[in-house]
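>>> Here is a sequence together with a model predicted from it:
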Amino acid sequence: MRKISVGLLTVFLSGCAIFNPYNDNFTCPKTYNGKCVSPASAYQESLEGKEKEEEGPLKRGSEKELSLSEASYQSALYEKLTGLLREPTTPMIAPPQVMRVLILPYKGEGARLYMSRYVYILIEEPKWVLGNQWLNEEAAARATALPLQK
């Protein structure tokens, strides 16, 4: 009885590990700029402390120089943004405020059932945002053009 209970305990503790349907050999059909090695050799390389030279763009602080086209693109982009920031009268549009309302299911006329859905409502329309000097001048122009009516 004791041997049977020890045997059942062993089978119970091993659980489903006995029935592993997966192959435990590592295979890599596509390398994606990495090495295709077995798990044992990858572990040995990690223990040796070799510096990975081919880490590519994931490595921070790398001293790789940017390609000429990328550098020229970035400089052109920065110049354009600098010009937009220095321009005091560049109009911009503020996005509208939108509210999402959930309508829960309800029974309509007859035997109609309306299921839950969302309705989107514009709370504020999009606004043109100008510099403060334009807003002050516009308010002053309105005040002089349209006298206050009581």
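In hand now; what should we look at?

>>> When you work out contacts or count neighbours from here on, use the C-alpha atoms and nothing else.
Noted.

>>> Let me know whether V119 touches V98 as I believe.
No - here V119 lies out of contact with V98, judged by C-alpha atoms under 8 Å, at a distance of 10.1 Å.

>>> L122 belongs to a strand?
Yes - L122 forms part of a strand when assessed by DSSP: H, G, I helix; E, B strand; the rest coil.

>>> A further structure is provided below for comparison with the first:
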Amino acid sequence: MGKIRITKQFTFETGHALYGYDGKCRNIHGHSYKLSVTVIGEPIVDTSHVKLGMVIDFGDLKKIVKEEIVDPFDHATVFNKNTPHIELAKELENRGHKVIMADYQPTSENMVIDFAEKIKSRLSKDINLHSLKLRETETAFAEWYAEDNGPLP
């Protein structure tokens, strides 16, 4: 049987600020992110398997992405932990706000790299992450493809 790609889409609301940036995005603002997650694998052919014909149960993929990305990032504000925004982040946390201190500048590009690592670590050995598309606005998005990032395991 051949390899099949399946995709599941997710949405979440996240705020961020780009420290040191020379445009409007240096200010705290938010986006309605849309994340498309595509995995690749061979459908299960074992006729006694409860998930016969599936590459991965969409519910299982949803659980991974929800736990690793949607739940932590939804309605959170992301800051680069290596910037002076750390003081602002602490103040927001003290006031009960959900804050993520990332090891990177929270651009769509860096977020999609982070998301790829988180998702890959949770997939079984017979399923590979093929690509991610993180849409920040209706006209702007970042994409991650496994083929651009080295050989598959």
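All right, it came through fine. What you are looking at is a predicted structure, and each value in this text was computed from that prediction instead of being measured.

>>> Now the TM-score, please.
TM-score of the superposed chains, computed with TM-score structural alignment, normalised by the length of the first structure, equals 0.23; 60 aligned residues with a C-alpha RMSD of 4.7 Å.

>>> in the second structure, which spans are strands?
Assigned by DSSP state E, the second structure shows strands spanning 4-16, 29-41, 76-80, 99-102, 128-137, 140-145.

>>> any idea which of the ones you listed is most buried?
strand 76-80 (a mean of 23; mean count of other C-alpha atoms under 10 Å).

>>> Just list what it packs against, helices and strands only.
Counting contacts by 3 or more C-alpha pairs under 8 Å, 6 or more residues apart in numbering; DSSP states H and E, strand 76-80 of the second structure packs against strand 4-16, helix 85-94, strand 99-102.

>>> Dump those to JSON lines, plus distance to K62 of the second structure.
Shown next, in JSON lines, are these (distance: least, C-alpha to C-alpha, whole Å):
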{"stretch": "strand 4-16", "distance to K62 of the second structure": "7"}
{"stretch": "helix 85-94", "distance to K62 of the second structure": "28"}
{"stretch": "strand 99-102", "distance to K62 of the second structure": "21"}
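
>>> how about those, which one is nearest A142 of the second structure?
A142 of the second structure lies closest, by C-alpha to C-alpha, to one member of these: strand 4-16, at 14.5 Å.

>>> Which neighbouring elements make contact with the lengthiest helix in the second structure?
Criterion DSSP state H: the longest helix present in the second structure is helix 108-120. Where contact means 3+ C-alpha pairs under 8 Å, 6+ apart, helix 108-120 of the second structure is packed against strand 128-137, strand 140-145.

>>> Redo the ones you listed as TSV? Include distance to A76 of the second structure.
Listed next are those as TSV, based on distance: least, C-alpha to C-alpha, whole Å:
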stretch	distance to A76 of the second structure
strand 128-137	15
strand 140-145	19
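
>>> on that earlier part again, for E117 of the second structure, find the nearest of the helices and strands packed on strand 76-80 of the second structure.
Among those, if distance is taken as C-alpha to C-alpha, the winner is strand 99-102, at 13.7 Å.

>>> still on that earlier bit, got CSV for the strands of the second structure, with distance to F58 of the second structure too?
As requested, these are exported to CSV (distance: least, C-alpha to C-alpha, whole Å):
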stretch, distance to F58 of the second structure
strand 4-16, 7
strand 29-41, 11
strand 76-80, 25
strand 99-102, 27
strand 128-137, 14
strand 140-145, 20
